[in-house]
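Enquirer: dropping the sequence and predicted coords here.
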Amino acid sequence: MENNKHTFYVLQCADGTFYAGYTNDLAKRTATHNAGKGAKYTKPRLPVKVVYTETFDTKQEAMRREYAFKQLNRSQKERIIWGERHEISKK
């Protein structure tokens, strides 16, 4: 059965850095990261925890959000994650 939710997510790694990604199964993807089988970036920075998510109707929207988020500097990312949810421009 296909999952129709498309999620942009941000993980906080054990070293305090952030990792942003896209998935259609957040619980499974987070478990994969924490098993050391996720992204190359997160593998040496375990454990990771989900600190922010947004759900979209389409994969393309979620991936656009991921891309836009990755273009921001650390302080802009923190404002989004920790509460000041300013709109990310959709370039």
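Expert: Everything's here; your move.
Enquirer: rest of the way, CA atoms for contacts and neighbours
Expert: Fine.
Enquirer: mind listing what's buried along stretch 60-68?
Expert: Of the residues in stretch 60-68, those with enough neighbours to count as buried (16 or more other Cα atoms under 10 Å) are 61-67.
Enquirer: likewise stretch 22-29?
Expert: The neighbour-count criterion (16+ other Cα under 10 Å) identifies 22-24, 26, 29 as the buried residues of stretch 22-29.
Enquirer: okay, and which of those residues map to strands?
Expert: In strands, judged by DSSP state E, the following of the buried residues of stretch 22-29 are found: 22-23.
Enquirer: dump the buried residues of stretch 22-29 into CSV; add distance to Thr55 as well.
Expert: Conversion of the buried residues of stretch 22-29 to CSV gives the following (distance: Cα to Cα, whole Å):
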residue, distance to Thr55
Tyr22, 10
Thr23, 10
Asn24, 9
Leu26, 10
Arg29, 15
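Enquirer: also this one, for the comparison:
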Amino acid sequence: MNYTYILKCKDGTLYTGWTNDLDKRVKAHNEGRGAKYTRSRTPVELVYYETFETKEEAQRREYAIKKMTRRQKEIIIAQAVK
């Protein structure tokens, strides 16, 4: 299984990525071994994710989410929480 995910960083910013092991990746972000962007913004909190069969699908969704405005990202996060 592959995942596209959104993290909320300590400073309130949102980070989007993809992985094939969601728990391990979030743990890596919080240990400072994730993306360069999140290293100085820990702790991070997983606020949204989607699952995909292939890594290519997850990467395409990551790219699409990264092109969204913050408001658009907040909307998909809020809809998933319901």
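Expert: Here it is on my side, so go on. In this text, all values refer to a predicted model and were calculated from it rather than measured experimentally.
Enquirer: for structure 1, which helix is longest?
Expert: Ranked by number of residues, the top helix in structure 1 under DSSP state H is helix 59-70.
Enquirer: can you check which part of structure 2 that helix sits on?
Expert: Residues 55-66 of structure 2 are where helix 59-70 of structure 1 lands when matched by TM-score structural alignment.
Enquirer: mean distance, the matching stretch to its aligned residues in structure 1?
Expert: After superposition onto structure 1, stretch 55-66 of structure 2 sits on average 0.4 Å from its aligned residues (mean Cα distance after the TM-score superposition for structure 1).
Enquirer: show me where structure 1 has helices.
Expert: Counting by DSSP H, structure 1 forms helices over residues 26-34, 59-70, 74-81, given from the N-terminal end onward.
Enquirer: now distance to Lys5 of structure 1 too, for those, in a markdown table please.
Expert: Compiled in a markdown table, the helices of structure 1 are given as follows (distance: least, Cα to Cα, whole Å):
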| stretch | distance to Lys5 of structure 1 |
| --- | --- |
| helix 26-34 | 10 |
| helix 59-70 | 8 |
| helix 74-81 | 20 |
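Enquirer: quick one: which of these is nearest Lys49 of structure 1?
Expert: Ranking those by proximity to Lys49 of structure 1 (Cα to Cα) places helix 26-34 first, at 7.5 Å.
Enquirer: so where in structure 2 does the closest one end up aligned?
Expert: By TM-score structural alignment, helix 26-34 of structure 1 lines up with residues 22-30 in structure 2.
Enquirer: touching that stretch from outside, list them.
Expert: Contacts of stretch 22-30 of structure 2 from elsewhere in the structure, counted by Cα atoms under 8 Å, 6 or more residues apart in numbering, are 3, 19, 34-35, 38-39, 42-46.
Enquirer: please indicate which of the residues you listed are buried?
Expert: For these, buried by 16+ other Cα under 10 Å: 3, 19, 38-39, 42-46.
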